[in-house]
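In: got a predicted structure here, sequence first:
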Amino acid sequence: MANSIYVVLFSIVCIKVSLADDPCQTYKSFPSEDRRDTLYELGDSESPVSDKYIAEAWYGSLMGLATSPPGAYKCGTFFPVWAKQEVVVGDGSVDVTVCTQIPDNDCAESFIIKAKECGSYKVYDLKRTAADSSYCFAAKDGDLLCSQSESSSGFSSQPAHFQSSEIRRNKGICARTCVTVY
């Protein structure tokens, strides 16, 4: 009887430890995710999104990393970071080579991050970037672009997509309707 109780307690502890280590359960939301879309152009008086001081951790998003150079001054930053290949994720995490784009060079600097599939969204184990540089995302066909649940700050605390035309027109204020890209 006592052995059975120890086995049950050990099993519960193992399950809790494995969930705590799962980035699908413990990821952070991207700061300024509404400005990280490939079609978002930095306004004249806007400060660029910068991941220079981002906490190195797992971040979740419904959008995938951009897989082609978006152009300098896109994605709400001066120097966007994009994935050199489509992020195809299996059961575990995979290495993804990302590039920092500058005006005259699509891949001025490259480095490796990790990505993991978590059902309808992906999580990325991010590293800090150079100043005025940030990770860039792009909606794909079939992506849900706007979240119906919004926090008091106007954006969902869960991964959410924002329709690019709404971002450009309204500087990040997303319509309250959901739109699917086709």
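Out: Arrived safely.
In: C-alpha from now on. contacts and neighbour counts both.
Out: OK.
In: centroid residue for this structure?
Out: The C-alpha lying nearest the average C-alpha coordinate of the chain belongs to residue 61 (C-alpha atoms, centre = their mean; 4.0 Å).
In: any idea how far residue 116 is from it?
Out: 11 Å (C-alpha to C-alpha, to the nearest Å).
In: next: residue 69.
Out: In terms of C-alpha to C-alpha, residue 69 sits 22 Å off from residue 116.
In: more neighbours, the two?
Out: Higher neighbour count among residue 69 and residue 116: residue 116, with 24 against 21, using other C-alpha atoms under 10 Å.
In: what kind of secondary structure is the more buried one in?
Out: strand (DSSP: H, G, I helix; E, B strand; the rest coil).
In: quick one: contacts for the residue nearest to it when sequence neighbours are not counted?
Out: Among residues not flanking residue 116 along the chain, residue 93 sits closest, at 4.4 Å (C-alpha to C-alpha, 6 or more residues apart in numbering). Shown in contact with residue 93 (C-alpha atoms under 8 Å, 6 or more residues apart in numbering): 114, 115, 116, 117.
In: is there a neighbour count for the last one? I'd like the number.
Out: Right, the one you point to is residue 117. 20.
In: could you pull up the residues touching it?
Out: 24, 89, 90, 91, 92, 93, 123.
In: how much space between it and residue 60?
Out: Residue 117 is 10 Å from residue 60, by C-alpha to C-alpha.
In: so for those two, which residues contact both of them?
Out: With C-alpha under 8 Å, 6+ apart, residue 117 and residue 60 have common neighbours 24, 123.
In: what does stretch 46-60 contact?
Out: 23-24, 26-30, 32, 35, 42, 76-78, 121-135, 158-159.
In: and what of stretch 102-115?
Out: 69, 71-72, 78-80, 87, 89, 93-101, 122-127.
In: off-centre distance for it?
Out: A distance of 16 Å separates the centroid of the chain from that of stretch 102-115, by C-alpha atoms, centre = their mean, to the nearest Å.
In: flag every buried residue along it.
Out: 102, 106, 107, 113, 114, 115 (16 or more other C-alpha atoms under 10 Å).
In: how about stretch 123-136?
Out: 123, 124, 125, 126, 127, 128, 129, 132, 133, 134, 135, 136.
In: take the one below as the second:
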Amino acid sequence: MFYTTCVVILVLQISLSDAAFDACTNYTSMKYVDRRAVQNQLEIGSINPISDDFLESGWYRIESAAGENMPTEPPGSLRCGTWYPIWLNGTLPTTIGEEIVGQVCLQGFTKNCSLTWNIDIKYCSGDYLVYNLVRSETTSSGYCFGTEAVTATIETPSTSIATNTDDPINGFDPCDQYSLIDYQDRRAATRTLVLGEYTAISDDFLTSGWYRVERSSCEKMPTSAPEPFHCGTWYPIWLNGQLPTTPGQQVQQTVCLQSFTQTCLYSWNVDIKLCTGDFFVYNLLNSKIASSGYCFGTLDVCAVKEDDTPSPNANTEYTLEKETKEYVKILVVVGVIFIIVVVVLSVLLAVYCRKSRRKITNSNNVPQPGKTNKTGISPPLYKRKTSSVNIQSKTHIDSPPPYRSREPSVTSIGNFNPDKKLTATDIFAVKNTDNI
């Protein structure tokens, strides 16, 4: 009975949790929707490809003029703003409230369906679709939505809409309720992004709203296209129009995204107001392009932090810091050169020692018959000499040999008297043998 009750409670909790969550109201708006259309072909080198291997898995809604439907046929490589488009290998739900499990395919350069996985798709009562997307496992791959590409390039200045908002509606005045833009000193049009020194500013993470640049001499957005890799980012965003000139005046102008090949690859509108205190506030929208950022300030001084601005009459911390960095760079270069010189000298010394050792070894060797020396003259044949051996008598100390008389044996025909010693005269005297 106890276990049955627990099972019933668990089923009720699951049912209530499912009922409490509604994907049609709990979703996130998809980024870069205008670039995800099938007809949007990626221009390599002009902009970074969409890469959904950084996408956070969850429910998403597509709000784009190109459409919200995921294509059900292979789009082709380098489509949908990415290298490897992800498309739906099936059909979309058609009945309100219907939720299906669909299979998506990643298209490669040679195969229409290199990888597959499943996602959930639901048709909501507001006549729109939501997708439960899973993070891709492949770099430079992205989900496709919509068919026709949205043309966002505008080469002519937009028409400004000027209004006077000295009397704010509903008590809201952007001149009093704004946020300070981040990285002010890095957003100057004269500031070049040094790869590896700083991370590129990326205003696709910017929270949309009213912003102010606090430095009065650097608060104006440039009205001409900066170069790529300026304003502390890869793709600078500049004002394709004019700033308001009358205090209290608010205008709507077009901003452009500068790419490597086009001065205005994408554009959208922002509101700008000149406040009574003689400063500007900008109603900025988050960019749809990674590594892109809004530009503010055109003077060289805008590329330097305000508290580090160099004075013409005195040495400042900025100058000291800059000189210190230069000295460090010089020391690093000198150190690297010194290490290279030491390594080269060590190698040369090792080679020299090896050659010297080889010469000494060869000079001590006996020349071999038939071989030619360095001068090309054959050495004389080796002649073996007779060896001389110094024969010395050896004395055996342990057991000397028995004494042997050196006196010669005498054979006598006559009587031999052993007691008689022979003298030298007796031995060598010539005897008369006539009587014998």
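Out: Thanks, I have the structure now. On a predicted model such as this, the values are computed, not experimentally measured, just so you know.
In: could you redo the buried residues of stretch 123-136 of the first structure as JSON lines and give each row distance to residue 8 of the first structure and secondary structure?
Out: Formatted as JSON lines, these follow (distance: C-alpha to C-alpha, whole Å; DSSP: H, G, I helix; E, B strand; the rest coil):
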{"residue": "123", "distance to residue 8 of the first structure": "31", "secondary structure": "strand"}
{"residue": "124", "distance to residue 8 of the first structure": "33", "secondary structure": "strand"}
{"residue": "125", "distance to residue 8 of the first structure": "33", "secondary structure": "strand"}
{"residue": "126", "distance to residue 8 of the first structure": "36", "secondary structure": "coil"}
{"residue": "127", "distance to residue 8 of the first structure": "38", "secondary structure": "coil"}
{"residue": "128", "distance to residue 8 of the first structure": "41", "secondary structure": "coil"}
{"residue": "129", "distance to residue 8 of the first structure": "45", "secondary structure": "coil"}
{"residue": "132", "distance to residue 8 of the first structure": "51", "secondary structure": "coil"}
{"residue": "133", "distance to residue 8 of the first structure": "49", "secondary structure": "strand"}
{"residue": "134", "distance to residue 8 of the first structure": "45", "secondary structure": "strand"}
{"residue": "135", "distance to residue 8 of the first structure": "43", "secondary structure": "strand"}
{"residue": "136", "distance to residue 8 of the first structure": "45", "secondary structure": "coil"}
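In: how about the residues you listed in JSON lines, adding distance to residue 50 of the first structure?
Out: Putting these into JSON lines (distance: C-alpha to C-alpha, whole Å) gives the following:
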{"residue": "123", "distance to residue 50 of the first structure": "19"}
{"residue": "124", "distance to residue 50 of the first structure": "16"}
{"residue": "125", "distance to residue 50 of the first structure": "16"}
{"residue": "126", "distance to residue 50 of the first structure": "13"}
{"residue": "127", "distance to residue 50 of the first structure": "12"}
{"residue": "128", "distance to residue 50 of the first structure": "9"}
{"residue": "129", "distance to residue 50 of the first structure": "8"}
{"residue": "132", "distance to residue 50 of the first structure": "5"}
{"residue": "133", "distance to residue 50 of the first structure": "5"}
{"residue": "134", "distance to residue 50 of the first structure": "5"}
{"residue": "135", "distance to residue 50 of the first structure": "9"}
{"residue": "136", "distance to residue 50 of the first structure": "11"}
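In: widest-spaced pair of these?
Out: 123 and 132 (22.2 Å; C-alpha to C-alpha).
In: returning to what we had before: ok, the contacts of residue 93 of the first structure in the second structure: which stay?
Out: With both residues aligned by TM-score structural alignment, their matches' C-alpha atoms under 8 Å, the contacts of the contacts of residue 93 of the first structure that the second structure also has are 114, 115, 116, 117.
In: for the counterpart of residue 100 of the first structure in the second structure, which non-adjacent residue is spatially closest?
Out: Under the alignment by TM-score structural alignment, residue 100 of the first structure pairs with residue 106 in the second structure. Spatial nearest neighbour of residue 106 of the second structure, chain neighbours left out: residue 86 (4.5 Å); criterion: C-alpha to C-alpha, 6+ apart.
In: residue contacts, the corresponding residue of the first structure for that neighbour?
Out: Matched by TM-score structural alignment, residue 86 of the second structure corresponds to residue 81 in the first structure. With contact taken as C-alpha under 8 Å, 6+ apart, residue 81 of the first structure is in contact with 98, 99, 100, 101, 133, 134, 135, 136.
In: would CSV of those residues with distance to residue 163 of the first structure be doable?
Out: Shown next, in CSV, are the contacts of residue 81 of the first structure (distance: C-alpha to C-alpha, whole Å):
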residue, distance to residue 163 of the first structure
98, 24
99, 24
100, 24
101, 23
133, 22
134, 19
135, 18
136, 14
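In: those: which two are farthest apart?
Out: 98 and 133 (12.3 Å).
In: scan the second structure for its longest helix.
Out: helix 317-364 (DSSP state H).
In: ignore the last one, the first structure
Out: Longest helix in the first structure, counting by DSSP H: helix 2-20.
In: what's the average distance of whichever helix or strand comes after it to the second structure?
Out: Tracing the chain past helix 2-20 of the first structure, the next element assigned as helix or strand by DSSP states H and E is helix 23-26. Once the two models are superposed, helix 23-26 of the first structure sits on average 0.8 Å from its counterpart in the second structure (mean C-alpha distance after the TM-score superposition for the first structure).
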